[in-house]
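In: below are the sequence and a predicted model for it; my questions follow.
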Amino acid sequence: MITDNVPSSANTVLVLGATGKTGRRVAELLSARGVPVRSGSRSAAIPFDWSDRATWAAALAGIDSVYLSYQPDLAVPGVPADIKAFTAAAVAAGVRKIVLLSGRGEPQALECEAIVRDSGLTWTIVRCAFFAQNFDEGAFAEFLRAGELALPVGDVPEPFVDAGDIAEVAAAALVDDRHAGEVYELTGPRSISFGQAVAEIAAASGREIVYTPLTRTDFVAALTASGVPTDEISLLDYLFGTVLDGRNSPVTDGVRRALGREARDFADYAREAAISGVWSVTADA
């Protein structure tokens, strides 16, 4: 059972972003193994807030290991300062290990990785491709239900990685020191374009869904017209217009190296998500 306020023990893990795509899964896997988990979120009984450093000490008290997932992304301006301050707080609290969720092809993410590696703590880096679950656990789902997803990405292939694979690797690193000092670059087993991904989702859900590539200018204009905050628009423009430029297209063997099995394929993800009805048109839609 996952609880926000577990008593301190020799192996308690603080899972930051415990309500997010990977953090939720990491917490569930650890709890299933009987590992005490403290949820790291603003709504937890012992709250953790990246924007309020006064919350960090209490959240870190009695913690052995940390799953470090930064919200919304390591690419946000000023994040390295937060990561440096957090790792210092973790050292002061007696934390032994940090497993960092990182992103492929992001210069600032690499800077944050270096901070964690130089912290003096035992560390593992989990560096990930674009999450498959962004299609069903985020804003994309609404557009897919409406029948069209439009993004500023053309035919550039991306090896979408399943959040379940990410969580399994992170959970393994948190409980097994044989993963110490490893950088696991995680991808799916093949690279496909966003258009191909949407086509697979359409086939799995039995619906007609189209993908429309946009220019970055049109993408920013559409977000602005929808009232999306400027800082969020800047982050999305960076991620879609810069990181998804082909630099991350190659497939890696990180899942196999960490878990001894192949990464989950996007088609399997799409079929399972479609069964849940997440992309179905509701009666009142």
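Out: Thanks, I have it. Numbers count the residues shown, from 1 in each chain.
In: only C-alpha atoms for contact and neighbour calcs from this point on.
Out: Noted.
In: packing partners of the helix or strand where Leu14 lies?
Out: Remark: Leu14 resides in strand 13-16, with elements defined by DSSP states H and E. Identification of packing neighbours for strand 13-16 by 3 or more Cα pairs under 8 Å, 6 or more residues apart in numbering; DSSP states H and E yields helix 21-32, strand 37-40, strand 65-68.
In: against Ala171, how distant is Val116?
Out: Relative to Ala171, Val116 is positioned 18 Å away (criterion: Cα to Cα, to the nearest Å).
In: out of those two, which sits in the busier spot?
Out: For Val116 and Ala171, the more surrounded residue by other Cα atoms under 10 Å is Val116, and the numbers stand at 25 against 22.
In: where do the helices sit along the stretch 51-200 of the chain?
Out: With DSSP state H, counting those that start in this stretch applied, the stretch 51-200 of the chain shows helices at 56-60, 79-93, 107-117, 140-146, 163-175, 194-205, listed in chain order.
In: if you compare the helices and strands packed on strand 13-16, which one is most tucked away?
Out: Comparing the helices and strands packed on strand 13-16 by mean neighbour count (mean count of other Cα atoms under 10 Å), strand 37-40 ranks first with a mean of 29.
In: counting by contacts, list what that strand packs against.
Out: Helices and strands touching strand 37-40, by 3+ Cα pairs under 8 Å, 6+ apart, are strand 13-16, helix 21-32.
In: and the comparison structure, right after this:
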Amino acid sequence: MTMPFLITGGTGKTGSRIAKLLWDRGYSVRVGSRRETPSFDWNDKSTWGPALDGCGAVYVAFQPDLAVPGALEIIDDFFRTSMAAGVKRIVLLSGRGEPEAEDGERALLQSGADWTILRASWFNQNFTEAFRDWVVAGKLALPVPAIPEPFIDADDIAEVAVAALTQPGHSSKLYELTGPRAIPYAKAIAEIAKATGRDITYETISPDAFRALAADAKIPDEYTSLLLYLFSLFDGRNRETRDGVFEALGRPARDFSDFVKAEAKRGTWDRQPALATNGATA
């Protein structure tokens, strides 16, 4: 495909990785961001046409999350606009266990596009980005009980997305992307503590206590409310692992321990924190 790829959320966790992989492989990439030219803004439909113009395929990572009110109407309109602009292939980042995300998936299926859906678990990179400040400070406290989550690496998601955008054989496929094992947050933090040689702990707290912590960290209230909703979905529905990475790439997903060891060697949790309020699922 010689036409540009539009990567929405092109400066985010998965989008930035996808854009780099495509650039490195010689593809033409258009980063979907308010800061780019042409700009792209989910809440400003007038930006969609210029961003889509001439593109043959699109990676869709809705910001801040498909679970926010009004997301379905926006995403459905975007799919229709994309088809009218001549886009052939759409790869959608979805969230495991999110009813609203599944509504977005159905909208894609009904759009007439050549589609691939990436239904992902929570990211390894939440520990290095969204929750990094608290990890660096020595304590992560979330309103999440001891329920295992098969954390997925954003690099794995990016590689699957690039394959779906550029290679045959991924049309009409839904890939459930998880890591190879499920662990609770306390175990994840214990692995980080061991790898860094630091005293880092995890505590399960109430939603109200988390909201107070988030306010102290200057996290916007609307983002805190979104996180609290997503945390409420930790009820065991997503604890089972899936082989989506292997199905798409022919190799296993990256293990959380390998991710932790690499980040600890890099010193990710040793430097002074810089407040991060980026999305936890995209």
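Out: Nice, thanks for sending it over. No experiment lies behind these values; they were computed from the predicted model shown.
In: just to revisit the earlier point, output the helices of the stretch 51-200 of structure 1 in a markdown table, with distance to Thr187 of structure 1 appended to each entry.
Out: Written out in a markdown table, the entries for the helices of the stretch 51-200 of structure 1 read as follows (distance: least, Cα to Cα, whole Å):
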| stretch | distance to Thr187 of structure 1 |
| --- | --- |
| helix 56-60 | 31 |
| helix 79-93 | 24 |
| helix 107-117 | 17 |
| helix 140-146 | 20 |
| helix 163-175 | 9 |
| helix 194-205 | 15 |
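In: so which of the ones you listed gets nearest Val220 of structure 1?
Out: In terms of Cα to Cα, the element of the helices of the stretch 51-200 of structure 1 nearest to Val220 of structure 1 is helix 140-146, at 15.9 Å.
In: in that closest one, what counts as buried?
Out: Phe140, Ala141, Glu142, Phe143, Leu144, Arg145, Ala146 (16 or more other Cα atoms under 10 Å).
In: trace the fourth one over to structure 2, please.
Out: Using TM-score structural alignment as the criterion, Phe143 of structure 1 maps onto Trp134 of structure 2.
In: which residues in structure 1 does stretch 73-93 of structure 2 align to?
Out: So stretch 73-93 of structure 2 sits over residues 81-101 in structure 1, by TM-score structural alignment.
In: now stretch 178-188 of structure 2
Out: Under TM-score structural alignment, the counterpart of stretch 178-188 of structure 2 in structure 1 spans residues 187-197.
In: next one: stretch 109-122 of structure 2
Out: Matched against structure 1 by TM-score structural alignment, stretch 109-122 of structure 2 falls on residues 117-130.
In: quick one: residues in contact with the matching stretch.
Out: When contacts are taken as Cα atoms under 8 Å, 6 or more residues apart in numbering, the neighbours of stretch 117-130 of structure 1 outside the stretch itself are 87-88, 91, 95-104, 113, 116, 158-161, 166, 169-170, 173, 179-188, 248.
In: can we see that at 6 Å?
Out: Contacts made with stretch 117-130 of structure 1 from outside it, assessed by Cα atoms under 6 Å, 6 or more residues apart in numbering, are listed as 96-104, 160-161, 180-187.
In: for stretch 82-96 of structure 2, same thing?
Out: For stretch 82-96 of structure 2, the surrounding residues in contact (Cα under 6 Å, 6+ apart) are 56-61, 101, 113-121.
In: circling back: can I get the helices and strands packed on strand 37-40 of structure 1 in CSV including distance to Asp49 of structure 1?
Out: Rendered in CSV, the data for those read as follows (distance: least, Cα to Cα, whole Å):
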stretch, distance to Asp49 of structure 1
strand 13-16, 9
helix 21-32, 15
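In: closest one to Ser51 of structure 1 among those?
Out: Among those, strand 13-16 comes nearest to Ser51 of structure 1, with 13.2 Å by Cα to Cα.
In: and that closest one, how far out from the chain middle?
Out: Chain-centre distance of strand 13-16 of structure 1: 14 Å, with Cα atoms, centre = their mean, to the nearest Å.
In: how about stretch 108-121 of structure 1?
Out: The offset between the C-alpha centroid of stretch 108-121 of structure 1 and the centroid of the whole chain comes to 17 Å, using Cα atoms, centre = their mean.
In: give the buried residues for that stretch.
Out: Going by 16+ other Cα under 10 Å, stretch 108-121 of structure 1 has these buried residues: Gln108, Ala109, Leu110, Glu111, Cys112, Glu113, Ile115, Val116, Arg117, Ser119, Leu121.
In: next: stretch 265-279 of structure 1.
Out: Along stretch 265-279 of structure 1, the positions that meet the burial threshold by neighbour count (16+ other Cα under 10 Å) are Asp265, Phe266, Tyr269, Ala270, Arg271, Ala273, Ala274, Val278, Trp279.
In: name the nearest residue to Glu263 of structure 2, sequence neighbours excluded.
Out: If you skip the residues right next to it in sequence, Glu263 of structure 2 has Trp269 as its closest partner in space, 7.7 Å away by Cα to Cα, 6 or more residues apart in numbering.
In: now that neighbour, what's its secondary structure?
Out: Under DSSP: H, G, I helix; E, B strand; the rest coil, Trp269 of structure 2 falls in the coil class.
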